[in-house]
Every structure is written in C-alpha cells, then in structure tokens.
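Student: need a 3D model of the sequence below.
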Amino acid sequence: MTDMLAKQLPINGHIWQETLHWLPSDEQQGLFEQLYQGIVAGNRQVNLTRITEPDGFWEKHLWDSLSGLAPWCEPQKPEWLPTVKTVIDIGTGGGFPGVPVAIARSQWHVTLLDSTRKKIAFLQTLCEQLGLTNTTFLAERAEVLGRDPKHRAQYDLAMVRAVGPASTCAEYALPLLKKSGFAVLFRGQWTDEEEDLFVGALDTLGGELVAICPWETPLTQGVRHCLYVKKVAKTDNDFPRTVGMPAKHPL
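Tutor: Next up is the predicted model:
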C-alpha cells in the first residue's frame, strides 16, 4: 500500500456539526473513507481530481458537496424546502456532489450524469464496491438528456457543481426538474451583477431564485455560494438548446 493510500480522512465531527448541523454516522464515515481511497487509487487510470491530500479532499469534495444540503439539516427547516426522492448530479466528474449525497441521504435515489463514459464506468464500479444501492449512472450530455422524455421533468432535485456559468447550469438543470423541483447550483464568488443576469435567464427557463447561501470553507476560508432555484413554470421545449450551445452562448 502506498503512503498516499495509507493516509486517512480526518473525521472533523465538530466542524460538520457546527457548520452544517449534521454529523456522519460511523457507517457513513467508513463509506467516506472508502470513497477517498477508491478515488485516489482510480486517479491513476482516470483523471478524477487534482485534490488527493486528506484535508483537501475532505473540505473540497466531501464538505463542499454536502454544503448544498444545508437547508435539509437546519433545526428549523425553511418553508420552501422541497420533499426529495429523486436527484440528478449533472456533470458529476469524479462523483461530486452525487456520491457524498448518496451516502448522506440513503433514502434519496441519486443519478450520476457525466458525458465521459470512462468516469461513469469507474463510478459505477466504485459505488458497487461501496454497497450503494441508491445510485444510477448515465453517460450522456445534459443537453441530450434534457430532451429525453424518460428524464425530462422527472427529478425532484438537480445539483450542478463546477460545470460553467450559472445560467448554463440552470439550462441543464431546469428541463430535468418536475414542477416545484429545485436546482442547487454550487458557485464560488457571487456578485449582484451576476445575480441580475441570472434572474433574467431563469425567467426564460421557468425558474425562480429562492435563496442564496453564502459559505466560507472551514479549513481554508474559501468563498462559496449555493443558489437554490425553484422550477415555477414548465420549461419551454426549446430548452435545453443543442449540444454545446448553453456553454458557448449562456442565456
């Protein structure tokens, strides 16, 4: 076993509790550890992440992924909070936020979507090794899936992390959501100017910006924001646009 694989994730129970009002069980902590070791090992064959040190992986992948679930963990849950059964992680890459979410919320069914077939094949094998039975895997473009009747308007929650401009992420997510479903968009910095442009795009897509949760990452004090978007109207059949258009020409 290499030195890298011998390293273990920090538990950081007090940070989970203080920041997200949530604490992983011993079983969940064990699954996070297995996920970490699997990603580090898999990185040799598939380019999954640059972040392989335990503290960085814990903060940038585990904590950051689950920060999007903060409203579900609050002692007094917000009135707008949706009931969730089906989730899609759009552009999952190395499995984030989808795999940590599947571990933290075993009652949710999480679909991991990525256009890179090799990554999806790796994640399917890894999740089988972890014993996760609440995951599904799709190697496809979001623009194609959003027009597929088997997936369009079928999900309660869509999560999009590190995929592109906010309006591009919304164009990927909203067609896949049921009416009253929610998208969680993970951002770094967020400005009033960005918000003004984003709200205009949401009007076109049938969405409404309900909440913005600002964060400071607990170990390195990086700036993060989670945007919570509700689908309030049917998304026009013109969206998502053809492959590549949402990224090249954001609304």
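
Student: please count neighbours and contacts with C-alpha atoms only from this point.
Tutor: Will do.

Student: buried residues, the biggest helix by length in the chain. List them.
Tutor: Ranked by number of residues, the top helix in the chain under DSSP state H is helix 26-42. Buried residues in helix 26-42, defined by neighbour count with 16 or more other CA atoms under 10 Å: 28-29, 31-40, 42.

Student: gap between the nearest residue to Ala233 once chain neighbours are set aside and Ala142?
Tutor: Of all residues not flanking Ala233 in the chain, Gly206 sits nearest, at 4.5 Å (CA to CA, 6 or more residues apart in numbering). Plainly put, Gly206 is 17 Å away from Ala142 if you go by CA to CA, to the nearest Å.

Student: higher neighbour count, these two?
Tutor: The residue with more neighbours, out of Gly206 and Ala142, is Ala142; 25 against 20, by other CA atoms under 10 Å.

Student: the more buried one and Tyr172 touch, don't they?
Tutor: Yes - here Ala142 reaches Tyr172: they are 5.7 Å apart, a contact under CA atoms under 8 Å.

Student: helices along the stretch 1-150 of the chain, start to end?
Tutor: 3-6, 13-20, 26-42, 54-57, 64-67, 70-73, 98-104, 117-130, 142-145 (DSSP state H, counting those that start in this stretch).

Student: tell me the most buried of the ones you listed?
Tutor: helix 98-104 (a mean of 24; mean count of other CA atoms under 10 Å).

Student: Leu130 contacts Leu35, correct?
Tutor: Yes - here Leu130 reaches Leu35: they are 7.4 Å apart, a contact under CA under 8 Å.

Student: tell me, what's touching those two both at once?
Tutor: Counting by CA atoms under 8 Å, 6 or more residues apart in numbering, Leu130 and Leu35 have no contacts in common.

Student: pretty sure Cys226 sits in a strand.
Tutor: Yes - using DSSP: H, G, I helix; E, B strand; the rest coil, the assignment for Cys226 is a strand.

Student: please give the structure of this sequence too, so both can be compared:
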Amino acid sequence: MSPEGSRLLLQAGEALGLDLRPHLDRFARFYSLLVAANRRINLTAIRDERGVVLKHFADSLSCLRYPGFSDGMTVVDVGTGAGFPGLPLAIVRPGIRFELLDATQKKVRFVQEVIRELALPNAEARWGRAEELGRGVKRETYHAALSRAVASLPVVAELTLPLVRVGGFVLLQKGPEVEQELVQAQRALEELGGRLGGVIPFQLPISGETRRLVVLEKVAPTPPRYPRRAGLPARNPLS
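Tutor: Next comes the predicted model:
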C-alpha cells in the first residue's frame, strides 16, 4: 500500500473513531495479497487502492458504529467473499473471534492465506453454506452474525438468525434503499425469532457515500424448520 493509501486509511479510521496506526502493516499486507490474488481469480471488482481502502477496509470497519461488540464474543461473517467485513474487524478487534463463512472454495482459500500471512489467531475461514451450518452443530451458538451485500433482507435473515443465540444480534450492511426490504422482512423476522433492533444511517468516511447498518435482535429461538434446505431461502424468500 502506498503512502497515500496509508494516509487515506488513517484518515478514514480517525473519522470512525479508530486509531489504525498500530494496524497499518497488516492492512498493507492484506492489500498486497488481495491485489496479487485478483490477478489469478476474481475476488472483487474493486481493485484500485483508493477503492479498496474506502469501499472495503473502511466500509467493513464501519460495523463498529454499532456499540454491541465486546471482547469474548464469537461472530460469524456470512458470505464473506474476500474477507469483508470480517478480516478488517479481526485486525482491529483481537479480543473477538471471527469465523468467516463462504460457499466458494477459492475465496475461502484466499481468506485462509490472509489469516496465515497476517497471523490472526482470532480468525478462521469456513467453507460451507449458512443453511447447512444453521441446521448443524453451530445452530444458535454465535453471539452475533454479520453480512454484507449478500441478499435481500428476508433472505439474509433466514441465513443468519438461526446461527445466533437468543440475546445476540445480526448486523447487516445495506445501502440507502433499505426501507422496502424492512417492510418485506417483517413476517420473516417474526417467523425466525428476530425483531428489528434499529437502523443506523451514516456516510462512509471521505467518500460520503450513504450506508445503513440494519440491526436484528434475536429474541426467541428459531423454529427447527428454519433455515430451509440450501438454496431455498433465495429461491422462495419468506414474506
């Protein structure tokens, strides 16, 4: 990462209330690994340094605008792709364990490489589908779940809420046009043991792009019939 990229990241972190100076080396290494891997496989359409710093690193760290994170938690990142938002969060919050889940093996292998290269003992990459994980031994075990641009809100609620224990939360990164999704997700939330905990509007540092953090609270156990089998939540969303 260039000096300009480092300066931009520090500035974005400052806007988020974070001192990223102790973490610059890891973010720089992460950036280098991402650029190199993108030459071999399609991990992300955002490839320029400014875009990665603002739309991947800073955007991921914006999850910390929600005050519910605390040391000792175990958090699952559903549909992590190239490691967002989970890896930037694991870098700056070493007291939280992050499990990064994706159904595409090449992406999981890349995330595993980053975890090794950055020596992140609080991060683990998992290959698999949320529907299967939510019906197995990980059902209702996580303190929280994250998801970024994976699917519509009714779909992602079915993928994430079964993974979270009662009293936990789901944090969804969304764009400004989320109100209609919230209306469509009302029945799904009730069915799945969740409720809307709030919507946090904000602008990305420096770029000023509008974002929303949607908070779902897990208030009751998810009925055993959810999540449905792999692929069905996306094909036939709860409504």
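
Student: am I right that Ala102 of structure 1 is in contact with Asn134?
Tutor: Yes - between Ala102 of structure 1 and Asn134 there is a contact under CA under 8 Å: 6.6 Å.

Student: which residues do those two both contact?
Tutor: The contact lists of Ala102 of structure 1 and Asn134 share 108-110, where a contact means CA under 8 Å, 6+ apart.

Student: could you look up the SS state of Ala153 of structure 1?
Tutor: coil.

Student: counterpart of it over in structure 2?
Tutor: Using TM-score structural alignment, the equivalent of Ala153 of structure 1 in structure 2 is Glu140.

Student: was I right to think Leu209 of structure 1 contacts Leu227?
Tutor: Yes - the criterion here is CA under 8 Å, and Leu209 of structure 1 meets it with Leu227 at 7.2 Å.

Student: in structure 1, what residue corresponds to Val75 of structure 2?
Tutor: Going residue by residue (TM-score structural alignment), Val75 of structure 2 aligns to Val87.

Student: quick one, what contacts Val164 of structure 1?
Tutor: Quick fix: residue 164 of structure 1 is Gly, not Val. Contacts of Gly164 of structure 1 (CA under 8 Å, 6+ apart): Ala247.

Student: to which residue of structure 2 is it aligned?
Tutor: By TM-score structural alignment, Gly164 of structure 1 lines up with Ala151.

Student: does its match count as helix, strand or coil?
Tutor: coil.

Student: how much space separates it from Asp48 of structure 2?
Tutor: 25 Å.

Student: what lines up against the residue nearest to Ala233 of structure 1 once you look at structure 2?
Tutor: Match for Gly206 of structure 1 (TM-score structural alignment): Gly193.

Student: ditto for Arg141 of structure 1
Tutor: Per TM-score structural alignment, Arg141 of structure 1 is aligned with Arg129.

Student: on average, how far is the strand or helix carrying Val199 of structure 1 from the matching bit in structure 2?
Tutor: For Val199 of structure 1, the element it lies in under DSSP states H and E is helix 192-205. Once superposed with structure 2, the aligned residues differ from helix 192-205 of structure 1 by a mean of 1.8 Å; criterion: mean CA distance after the TM-score superposition for structure 1.

Student: what packs against that helix?
Tutor: helix 166-173, strand 207-216 (3 or more CA pairs under 8 Å, 6 or more residues apart in numbering; DSSP states H and E).

Student: can we see that at 10 Å?
Tutor: With contacts defined as 3 or more CA pairs under 10 Å, 6 or more residues apart in numbering; DSSP states H and E, the packing partners of helix 192-205 of structure 1 are helix 166-173, strand 207-216, strand 223-231.

Student: need those in TSV (columns: mean neighbour count and distance to Arg241 of structure 1).
Tutor: Listed next are these as TSV, based on neighbours: other CA atoms under 10 Å; distance: least, CA to CA, whole Å:
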stretch	mean neighbour count	distance to Arg241 of structure 1
helix 166-173	26	8
strand 207-216	17	16
strand 223-231	21	18
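
Student: okay if I get those as a markdown table plus distance to Leu185 of structure 1?
Tutor: Putting these into a markdown table (distance: least, CA to CA, whole Å) gives the following:
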| stretch | distance to Leu185 of structure 1 |
| --- | --- |
| helix 166-173 | 7 |
| strand 207-216 | 10 |
| strand 223-231 | 5 |
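
Student: which one of those lies nearest to Gly188 of structure 1?
Tutor: Between Gly188 of structure 1 and those, the shortest gap by CA to CA is with strand 223-231, which sits at 4.3 Å.

Student: matching residues in structure 2 for that closest one?
Tutor: The aligned range for strand 223-231 of structure 1 is 210-218, by TM-score structural alignment.

Student: the matching stretch: average distance to aligned residues in structure 1?
Tutor: Mean deviation for stretch 210-218 of structure 2: 0.8 Å (mean CA distance after the TM-score superposition for structure 1).

Student: circling back: which outside residues touch the helix holding Val199 of structure 1?
Tutor: Outside helix 192-205 of structure 1, the residues that touch it by CA atoms under 10 Å, 6 or more residues apart in numbering are 165-168, 170-171, 173-175, 207-209, 229-240, 250-251.

Student: surely the match of Arg141 of structure 1 is in contact with Asp102?
Tutor: Yes - the criterion here is CA atoms under 10 Å, and Arg129 of structure 2 meets it with Asp102 at 6.6 Å.

Student: comparing those two, which shows the higher neighbour count?
Tutor: Between Arg129 of structure 2 and Asp102, Asp102 has the larger neighbour count (other CA under 10 Å), namely 23 against 18.

Student: what does that one align to in structure 1?
Tutor: By TM-score structural alignment, Asp102 of structure 2 lines up with Asp114.

Student: please report how far the nearest residue to its match once chain neighbours are set aside lies from Lys179 of structure 1.
Tutor: Nearest non-adjacent residue to Asp114 of structure 1, counting by CA to CA, 6+ apart: Gly91, 4.6 Å away. According to CA to CA, Gly91 of structure 1 and Lys179 of structure 1 sit 22 Å apart.

Student: quick one, what contacts the alignment partner in structure 2 of Ala41 of structure 1?
Tutor: In structure 2, Ala41 of structure 1 lines up with Ala36, judged by TM-score structural alignment. Residues in contact with Ala36 of structure 2 (CA under 10 Å, 6+ apart) are Phe30.
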